[in-house]
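*Asks:* the following comprises the amino acid sequence and a computationally predicted model.
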Amino acid sequence: MAETVELGVALLAHLEDGELSLKEAIDRVETVTTDPAVTRRILDTAEMRGVIEREDGVIRPQRGQFVSFEADVVSREGEFSCRRCGTTITTGYFMVFDAGEHGPFGSSCIRKVTGRE
């Protein structure tokens, strides 16, 4: 579970959104885990570390460590299911963080998860 929490915190640290609703933040975290207790631990840990600020149901990322699609995302060919939407994809995009690799995502979902869309 500790690895899952670290991966979720890394994801929140790399969001490009200026702010998100709690629902939108949970939608992103659910690409890491769907366990509500782990989701809460990810959000609490991210807040304690100063990665996010939470107030009145609004999440504000604080780090500004955006995902570089050239350096932090790798693509692989194969048969995958997108971690966000579940669609079958043949090109999977994976974010590479110090805490681990997160994916696969389809081309539009990778942009949605990182906050580029």
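*Replies:* All right, it came through fine. Numbering: from 1, shown residues only.
*Asks:* from here on, just use CA atoms for contacts and neighbour counts.
*Replies:* Noted.
*Asks:* quote the end-to-end distance of stretch 24-41.
*Replies:* Distance across stretch 24-41, first residue to last, is 17 Å (Cα to Cα, to the nearest Å).
*Asks:* quick one: distance of that stretch to the chain centre.
*Replies:* Using Cα atoms, centre = their mean, to the nearest Å, we find the averaged C-alpha position of stretch 24-41 to lie 9 Å away from the chain's own average C-alpha position.
*Asks:* distance check, the closest residue to residue 21 other than its chain neighbours against residue 43.
*Replies:* Residue nearest to residue 21 in three dimensions, not counting chain neighbours: residue 58, with 4.6 Å by Cα to Cα, 6 or more residues apart in numbering. Between residue 58 and residue 43 the computed distance is 12 Å (Cα to Cα).
*Asks:* take the one below as the second:
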Amino acid sequence: MSETRDPVELGVELLAHLEHGELSVADALDRIETVTTNPQVQREILDTAVMRGLIERENGVVRPRSQGSYVNFDSDVVVREGEFSCQRCGAAISTGHFVQFDGGELGPFGSTCIRKVLGRE
């Protein structure tokens, strides 16, 4: 994982790749928390995604504007063996799933949490 990754860019990219037609702001924040738990940075991620036209945010609902740009498990997710802690739930895992974004790498996640973060469950 790169130490120079920009949490705002990673969070914006995560929101740009949402697979749901809409999410509650709470569910969007659940995903953003995998990037940062800092409320100011979370707000900046949401505001930046809206400003760039990647999502619409209205009445507590987030709607992605770029349908079809989902994360591809075959090409955008790298699996590594090792000793990791899941970035979403904190569990100890031996197989880490890392999402490759232009802004950096997001992870590690366990096999269940990667699906939840990407909206596959």
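*Replies:* Done, it's in. Here the structure is a predicted model, which means the values were calculated and not measured.
*Asks:* just to revisit the earlier point, more neighbours: which of residue 58 and residue 43 of the first structure?
*Replies:* Between residue 58 of the first structure and residue 43, residue 43 has the larger neighbour count (other Cα atoms under 10 Å), namely 23 against 15.
*Asks:* quick one: map that one onto the second structure.
*Replies:* With TM-score structural alignment as the matching criterion, the partner of residue 43 of the first structure in the second structure is residue 46.
*Asks:* need the three-state assignment for the alignment partner in the first structure of residue 34 of the second structure.
*Replies:* Using TM-score structural alignment, the partner of residue 34 of the second structure in the first structure is residue 31. At residue 31 of the first structure, secondary structure determined by DSSP: H, G, I helix; E, B strand; the rest coil is coil.
*Asks:* who's in contact with residue 31 of the first structure?
*Replies:* Remark: with contacts taken as Cα atoms under 8 Å, 6 or more residues apart in numbering, residue 31 of the first structure is in contact with 83-84.
*Asks:* now the helices for the first structure?
*Replies:* When assigned using DSSP state H, the helices of the first structure occupy the ranges 2-13, 22-29, 36-48, 107-114.
*Asks:* just these: most buried one?
*Replies:* When you average the neighbours per residue for each of the helices of the first structure (mean count of other Cα atoms under 10 Å), helix 2-13 leads with a mean of 21.
*Asks:* how much does it stray from the second structure?
*Replies:* Relative to the second structure, and after both are superposed, helix 2-13 of the first structure has an average distance of 1.1 Å to its aligned residues, where the measure is mean Cα distance after the TM-score superposition for the first structure.
*Asks:* packing partners of that helix?
*Replies:* In terms of contacts (3 or more Cα pairs under 8 Å, 6 or more residues apart in numbering; DSSP states H and E), helix 2-13 of the first structure is packed against helix 22-29, helix 36-48, strand 100-105.
*Asks:* please consider this matter closed, and thank you.
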